[in-house]
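S.K.: Fold the following and give me the result.
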Amino acid sequence: MAQEQIMKPETAAKKLGILLSAAPEEFRNEPITRTAFDEIQANPPEWLAELRRTGPHPRPVVAAKLGVSISGLARAGVDDTMTTEDIKALLTEMPAWLVTERSTQAEVRAENVRVKEQRAAKASAE
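M.R.: As a prediction, this is how the structure comes out:
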């Protein structure tokens, strides 16, 4: 019988979109099987639901919630994790860097759509 796939806590936290340091000790210290991981994803325990709701959130989640890139966070000097409350405060305040980075991100997305459509049109013409 094949051995079940196991992942490191760091990998599991990344896939769940949470900070490992904010997870319970038993999650941080033990490798997790694929079956257990799938169960956590399908039926999140209260600690996971709370982390996803209030944070602290890792940088990719912060960037997504703010509508900017991770590079945009770095350019703005934002290198810490943030809670949901911190993110909401920034979205209410809308500092100049956030307006600029959101605009840049919107331009990048629009360009990606344009290129994808162009490639699709070219492929269908062939």
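S.K.: CA only for contacts and neighbour counts going forward, please
M.R.: Noted.
S.K.: for the chain, longest helix please?
M.R.: helix 96-125 (DSSP state H).
S.K.: Now do the buried residues in that one.
M.R.: 98, 101, 102, 104, 105 (16 or more other CA atoms under 10 Å).
S.K.: and what of stretch 31-41?
M.R.: So stretch 31-41, judged by 16+ other CA under 10 Å, has buried residues 31, 32, 37.
S.K.: can you put the residues you listed in a markdown table and add distance to residue 64 and secondary structure?
M.R.: Formatted as a markdown table, these follow (distance: CA to CA, whole Å; DSSP: H, G, I helix; E, B strand; the rest coil):
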| residue | distance to residue 64 | secondary structure |
| --- | --- | --- |
| 31 | 27 | coil |
| 32 | 26 | strand |
| 37 | 23 | helix |
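S.K.: can I get these in a markdown table with distance to residue 118?
M.R.: Rendered in a markdown table, the data for the buried residues of stretch 31-41 read as follows (distance: CA to CA, whole Å):
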| residue | distance to residue 118 |
| --- | --- |
| 31 | 45 |
| 32 | 43 |
| 37 | 39 |
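S.K.: rewinding a little: helices and strands around the longest helix of the chain, which ones?
M.R.: Here helix 96-125 touches no other helix or strand, going by 3 or more CA pairs under 8 Å, 6 or more residues apart in numbering; DSSP states H and E.
S.K.: Before we compare anything, build this one as well:
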Amino acid sequence: MKPETAAKKLGVLLEATPEAFRAAPVTRTALQELQNEPPEWLVELRRTGPHPRPVVAARLGVSVAGLRRADVTEPLTTEQIQALLEEKPEWLTRERETHAAVMAENARIKRDRAAAAAAPRTPQR
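M.R.: All right, here's what the predicted structure looks like:
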């Protein structure tokens, strides 16, 4: 697979990976090895960043769209994410509330659909 696909699967920013990783395709076996026994560069990259948007969004408890609405377009380091969590800017509070509401609504819909699927159906005439 392409290095950018492998980087996404590993949850890291491609530009921050070593040149050797970016230079050649990554086999599924190599990806599995990286996941099971990550080398030091991968451990450090996951710990300190810079992180791709999906990881930043997850660590902040917001959606990727919420990051975009807040004009957070650049990758952030773990230190920058921690600073935002401590500062709690207004946009972060608002986006966390929005994200929590959306997740709750999605869970409700999933429960409703599961209940409807489990309910006995009456024959129609």
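S.K.: Which of the buried residues of stretch 31-41 of structure 1 sits closest to residue 85 of structure 1?
M.R.: residue 37 (27.7 Å; CA to CA).
S.K.: The closest one against residue 13, yeah?
M.R.: No. Assessed by CA atoms under 8 Å, residue 37 of structure 1 is found out of contact with residue 13, at 9.9 Å.
S.K.: if I pick the aligned residue in structure 2 for residue 37 of structure 1, what's in contact with it?
M.R.: Taking TM-score structural alignment, residue 37 of structure 1 has residue 31 as its aligned residue in structure 2. Applying CA atoms under 8 Å, 6 or more residues apart in numbering to residue 31 of structure 2 gives the contacts residue 6.
S.K.: can you rerun that using 10 Å?
M.R.: Contacts for residue 31 of structure 2 (CA atoms under 10 Å, 6 or more residues apart in numbering) come out as 1, 3, 6, 7, 9, 10, 37, 38.
S.K.: OK, contacts around the fifth one?
M.R.: Neighbour list for residue 9 of structure 2: 3, 31, 35 [criterion: CA under 10 Å, 6+ apart].
S.K.: now these in TSV, with distance to residue 15 of structure 2?
M.R.: Shown next, in TSV, are these (distance: CA to CA, whole Å):
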residue	distance to residue 15 of structure 2
3	10
31	17
35	19
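S.K.: quick check, nearest of those residues to residue 75 of structure 2?
M.R.: The closest of the contacts of residue 9 of structure 2 to residue 75 of structure 2 turns out to be residue 3 (CA to CA; 17.9 Å).
S.K.: hang on, isn't that closest one packed against residue 30?
M.R.: No. In this structure, residue 3 of structure 2 is not within contact of residue 30 by CA atoms under 10 Å, at 11.2 Å.
S.K.: can you give me the strands in structure 1?
M.R.: Taking DSSP state E, the strands of structure 1 run over residues 6-7, 32-33.
S.K.: Would you mind telling me which of those strands is nearest residue 110 of structure 1?
M.R.: strand 6-7 (36.1 Å).
S.K.: ok now that closest one, how far from the chain's centre?
M.R.: Centroid separation for strand 6-7 of structure 1 versus its chain: 20 Å, with CA atoms, centre = their mean, to the nearest Å.
S.K.: ok, the residue mapped onto residue 116 of structure 1 from structure 2 to residue 51 of structure 2 distance?
M.R.: Using TM-score structural alignment as the criterion, residue 116 of structure 1 maps onto residue 110 of structure 2. Separation of residue 110 of structure 2 from residue 51 of structure 2 (CA to CA, to the nearest Å): 30 Å.
S.K.: Thank you kindly, that will do.
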